[in-house]
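In: when you get a sec, could you give me coordinates for this:
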Amino acid sequence: MHNKISISTIRRALGLATLLAPLAAGAGGFPAKPVQIVVPFGAGSITDVVARVIAEHMREGLGQPVIVENKPGVGGIVGAANVAKAPADGYTLLLGSNSTNAINQSLFKSLPYDPIKDLVPVSMAGEIPAVMIARADHRANTLQDVVDLAKAAPGRLTFGIGNTTNRVAGEMLQKAGKFEAVIVPYRGEPYGLTDLLGGQVDFMFLNLPVAYPHLQTGKVKAIALTGVRRVSAMPSIPVAGETLAGFSMPDGWLAFFAPAGTPPQIIRRLNEEIVAALDDAEVRKRLEATGGYVVKSSTPDELGERVASDAKRWADLIKAANIPLQ
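Out: As a prediction, the model looks like this:
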């Protein structure tokens, strides 16, 4: 005898299967093991600091260890490529930046990853002003001093840079000030800062939170911010555009990304945990104490729009500065 199955029974079964699909995709059991956050810059960078503060809070919500691993190299390319090639299961995240996800594709002839196709947005983590600094005993005190010194000795002044964002800033500054200097690249900002303090380079462009403690102790002095506005943490630092009309650079940012193909349910869960961390009063206090860091979260869609917009803007800046592809 054959059993008869009604149409309504089939429909109920199909409906249940649809409801259970997200669980079958793996979101229901996520996370079942530690989550790794890859930092594509060295220890001591602002990216490293932010990742570790947020990871502490995420451990509580996820109920699993959240491990931060530094994979520095080639302007963040090494770490970003590592995450792009990782399994799309939510267990490997990139705390990327405007360098790794919006600038590098316009600065390098080829990349071992596609920032748009290989990485999907999860959430913003914050915005970071950049600053040009000098040793406390350097004879230049203002940006105009720098321009005058550079014009008096073309190609003699040295500018240290630790990421691609500030590489563009250094080139744009030379163009706006109509002078020539030598750009000295470093694997990360802490390495360049060490050389600046040791007298190996004259000036350095770096993220304000990295310079902040040294500005507080008086070991270095701020020449100018490279962004479009002064910052509340140190309101006395002028913006470069106040001296050089037309000079304007977007502020940098940090944001979380996952490998393309990561299930949407897992992206939503990770976004919720990251946003919860950034909304926590203690987390905000610790991040803002770095000096100049602006805590900011987002939805995945909002981050995707920011990446697309900034990628175009940086491409235009790189083209305007005549920076050759690396």
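
In: only C-alpha atoms from now on, for both contacts and neighbour counts.
Out: Fine.

In: OK, contacts around the residue positioned nearest the centre of the chain?
Out: The chain has Ser97 as the residue nearest its centroid, 2.1 Å off, counting by Cα atoms, centre = their mean. The contact partners of Ser97, by Cα atoms under 8 Å, 6 or more residues apart in numbering, come to 252-255.

In: residue ranges for the strands of the chain, please.
Out: Assigned by DSSP state E, the chain shows strands spanning 35-39, 66-70, 92-97, 119-128, 130-135, 158-161, 182-185, 203-207, 220-225, 252-259, 294-295.

In: okay, the contacts of Ser97 in a markdown table with distance to Ser123 next?
Out: Output for the contacts of Ser97, formatted as a markdown table (distance: Cα to Cα, whole Å):
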| residue | distance to Ser123 |
| --- | --- |
| Gly252 | 15 |
| Trp253 | 11 |
| Leu254 | 9 |
| Ala255 | 6 |
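
In: follow-up on the earlier one: any idea how far the residue nearest to the centre of the chain is from Ala32?
Out: 28 Å (Cα to Cα, to the nearest Å).

In: same check, this time on Ala321
Out: 48 Å.

In: same question for Glu272.
Out: 17 Å.

In: the strands of the chain: which one's closest to Val239?
Out: Closest approach to Val239 among the strands of the chain is made by strand 220-225 (4.6 Å; Cα to Cα).

In: identify all contacting residues around that closest one.
Out: By Cα under 8 Å, 6+ apart, strand 220-225 touches 129-136, 141-143, 197, 214-215, 237-240.

In: now swap in stretch 253-264 and tell me
Out: Contacts for stretch 253-264 (Cα under 8 Å, 6+ apart): 25-27, 47, 83-90, 92-98, 117-128, 267, 303.

In: one more: stretch 183-197?
Out: 41-42, 44-45, 72-75, 134-135, 158-163, 167, 170, 201-204, 206, 210, 219-220.

In: end to end, how far does that stretch reach?
Out: 17 Å.

In: which parts of it are buried?
Out: Buried residues in stretch 183-197, defined by neighbour count with 16 or more other Cα atoms under 10 Å: 183-193, 195-197.

In: would a markdown table of those with distance to Gly61 be doable?
Out: As requested, the buried residues of stretch 183-197 are exported to a markdown table (distance: Cα to Cα, whole Å):
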| residue | distance to Gly61 |
| --- | --- |
| Ile183 | 44 |
| Val184 | 42 |
| Pro185 | 39 |
| Tyr186 | 36 |
| Arg187 | 34 |
| Gly188 | 31 |
| Glu189 | 32 |
| Pro190 | 32 |
| Tyr191 | 35 |
| Gly192 | 37 |
| Leu193 | 36 |
| Asp195 | 41 |
| Leu196 | 41 |
| Leu197 | 41 |
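
In: which one of the residues you listed is nearest Ala152?
Out: Once Cα to Cα is applied, the member of those that ends up nearest Ala152 is Ile183, at 17.4 Å.

In: please give the structure of this sequence too, so both can be compared:
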Amino acid sequence: MKKWTAAMAAVGALFASTALHAQDYPGKPITVIVPYGAGQATDVMCRVFLEQLKVELGATIVIENRVGAASNVGASEASKARPDGYTLLCTGSATHVANPLIYSDMGFDPDTSLLPITGIASTGYVVATGSAFKGKTIGDVIEQAKASPDSVRMGLVSTTARVVNGMLSEATGASFNVVPYAGGNQALFPDLIRGDVAVAIEAMPSAVGPIQGGQIEGLAVTLPERSTLIPDVPTLKESGIDLTLVGWNAFYAPAGTPEEIITQVNAAAVKALAHPDVAERLKTVASTPMPTTPDELAALIQRDRATWKPMVELYNLKVN
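Out: Predicted coordinates for the structure are as follows:
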């Protein structure tokens, strides 16, 4: 009886401690893991968001880039962190949408190991080329890739880009020689400029700057409408290709994080994303604020995964 009483007292103390910590949250710096390299699209959008989030939470936020295995390394680390609200994850849709379809073993289960907090921002992708490529339109690229299958080298950084490439191939009948880049766009863009790869698919926050600067040339965007940042670049729809695709980034906590903390961070995140400066800064990197409830984000994950699954299976994109 005494042992049972002691055990119940310990459980009660644990719940009381958790409630107390949630009530006092945040009482120390928050670490946010970004599983992409500095300067990549997700990193750029996360930093814009987190700069305002720390104001809304009244907390210090420390960003740690944990790169590897198409975001799996950093996301896995976040999922295994103590669920006290002091380690969070800011990542792209690939972590929850493409990667579970492509990797048979991610090192963790994103559906059970991470709790959705909110969406952050949506963006599109751009098909781009360097000056060394003779074609000047997306139609030229497709024509060459159809006339001589696998002759056009396509540079891809992320698992998301691999799926976008599959969708582009399915929509056009073109076949590309895929060249994966583990080193991010810092490795891809120099090769694209030199002509080592003819074309690339990259998220717009990473590609808009080089396009505006004239280092690379945008051929088409996957958005429903042209981007005001690169207005001369047509949409795929305008180019006669029936494909529209929007990507996104989101915020998560390790499973087991108290609901009170999830609710508090979500409320602060929604305020941060509603701030005019955040919307304006996201606009400069071709992104739009995308606040959601945790349930809305969970539903979006499942919806997009169901959309992408046929492409992964059709093009046999699984890697292990």
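
In: TM-score for the pair, please.
Out: After superposition, the two chains reach a TM-score (TM-score structural alignment, normalised by the length of structure 2) of 0.88; 306 aligned residues with a Cα RMSD of 2.1 Å.

In: ok, back up a step: map the residue nearest to the centre of structure 1 onto structure 2.
Out: Aligned by TM-score structural alignment, Ser97 of structure 1 pairs with Gly92 of structure 2.

In: for Thr137 of structure 2, see how far away its match is.
Out: 29 Å.

In: could you do Ala286 of structure 2 as well?
Out: Taken as Cα to Cα, the span from Ala286 of structure 2 to Thr137 of structure 2 is 21 Å.

In: top helix in structure 2 by residue count?
Out: Across structure 2, the longest stretch assigned as helix under DSSP state H is helix 2-24.

In: check which residues of that helix are buried.
Out: 18-19, 21-22.

In: how about the residues you listed in CSV, adding distance to Thr60 of structure 2?
Out: Converted to CSV, the buried residues of helix 2-24 of structure 2 look like this (distance: Cα to Cα, whole Å):
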residue, distance to Thr60 of structure 2
Thr18, 21
Ala19, 21
His21, 17
Ala22, 17
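
In: how about the helices in the stretch 101-250 of structure 2?
Out: Per DSSP state H, counting those that start in this stretch, the stretch 101-250 of structure 2 carries helices over the ranges 110-113, 138-147, 159-172, 185-194, 204-212.

In: now tabulate those helices in TSV and tack on distance to Ala10 of structure 2.
Out: TSV is the format used below for these (distance: least, Cα to Cα, whole Å):
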stretch	distance to Ala10 of structure 2
helix 110-113	25
helix 138-147	65
helix 159-172	45
helix 185-194	51
helix 204-212	49
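
In: my read: Asn104 of structure 1 touches Thr164, true?
Out: Yes - between Asn104 of structure 1 and Thr164 there is a contact at 7.3 Å, judged by Cα atoms under 8 Å.

In: need the residues touching each of the two.
Out: Gly75.

In: the two: which is more packed in?
Out: More neighbours surround Asn104 than the other of Asn104 of structure 1 and Thr164, with 26 against 19 (other Cα atoms under 10 Å).

In: state the distance from the aligned partner of Ile193 of structure 2 in structure 1 to Leu143 of structure 1.
Out: Matched by TM-score structural alignment, Ile193 of structure 2 corresponds to Leu197 in structure 1. Separation of Leu197 of structure 1 from Leu143 of structure 1 (Cα to Cα): 19 Å.

In: can you check Val38 of structure 1 too?
Out: 36 Å.

In: distance between the ends of stretch 213-231 of structure 2?
Out: Stretch 213-231 of structure 2 end-to-end distance (Cα to Cα) = 14 Å.

In: check which residues of it are buried.
Out: Applying 16+ other Cα under 10 Å to stretch 213-231 of structure 2 flags 215-224, 226-227, 229-230 as buried.

In: so Ala169 of structure 1 makes contact with Met249?
Out: Yes - using Cα under 8 Å, Ala169 of structure 1 is in contact with Met249, at 7.0 Å.

In: mutual contacts of these two, please.
Out: Common neighbours of Ala169 of structure 1 and Met249 (Cα under 8 Å, 6+ apart) are Thr226.

In: which one of the helices of the stretch 101-250 of structure 2 lies closest to Pro310 of structure 2?
Out: If we rank the helices of the stretch 101-250 of structure 2 by Cα to Cα, the stretch that ends up nearest is helix 159-172, at 9.7 Å.

In: against structure 1, where does that closest one fall?
Out: With TM-score structural alignment as the criterion, helix 159-172 of structure 2 aligns to 164-177.

In: mean shift of that stretch relative to structure 2?
Out: With mean Cα distance after the TM-score superposition for structure 1, stretch 164-177 of structure 1 departs from structure 2 by a mean of 1.8 Å once superposed.

In: check the offset of that stretch from the chain's centre.
Out: How far stretch 164-177 of structure 1 lies from its chain's middle: 18 Å, per Cα atoms, centre = their mean, to the nearest Å.

In: count of neighbours near the corresponding residue of structure 2 for Ile323 of structure 1?
Out: Superposed on structure 2 with TM-score structural alignment, Ile323 of structure 1 falls opposite Leu317. Residues near Leu317 of structure 2, counting by other Cα under 10 Å, number 17.

In: please name the nearest non-neighbouring residue to Leu317 of structure 2.
Out: Counting by Cα to Cα, 6 or more residues apart in numbering, Ile102 is the residue found nearest to Leu317 of structure 2 once chain neighbours are left out, at 5.9 Å.

In: now do the contacts for the one you found.
Out: Per Cα under 8 Å, 6+ apart, neighbours of Ile102 of structure 2: 159, 312, 317-320.

In: quick one: map Phe133 of structure 2 onto structure 1.
Out: Checking TM-score structural alignment: Phe133 of structure 2 goes with His138.

In: might you report the residue contacts of that match?
Out: So His138 of structure 1 contacts Asp202 (Cα under 8 Å, 6+ apart).

In: what angle separates the lengthiest helix in structure 1 from helix 164-177?
Out: Ranked by residue count and defined by DSSP H, the top helix of structure 1 is helix 300-320. Put simply, helix 300-320 of structure 1 runs at 40 degrees to helix 164-177, going by axes from the mean of the first three to the mean of the last three Cα atoms, to 10 degrees.

In: now tell me what touches helix 300-320 of structure 1 from outside.
Out: Residues contacting helix 300-320 of structure 1 (Cα under 8 Å, 6+ apart): 98, 101-103, 106-107, 120-124, 168, 172, 255, 271.

In: how far apart are it and its match in structure 2?
Out: Looks like 1.5 Å for helix 300-320 of structure 1 (mean Cα distance after the TM-score superposition for structure 1).

In: that concludes my questions; thank you for your assistance.
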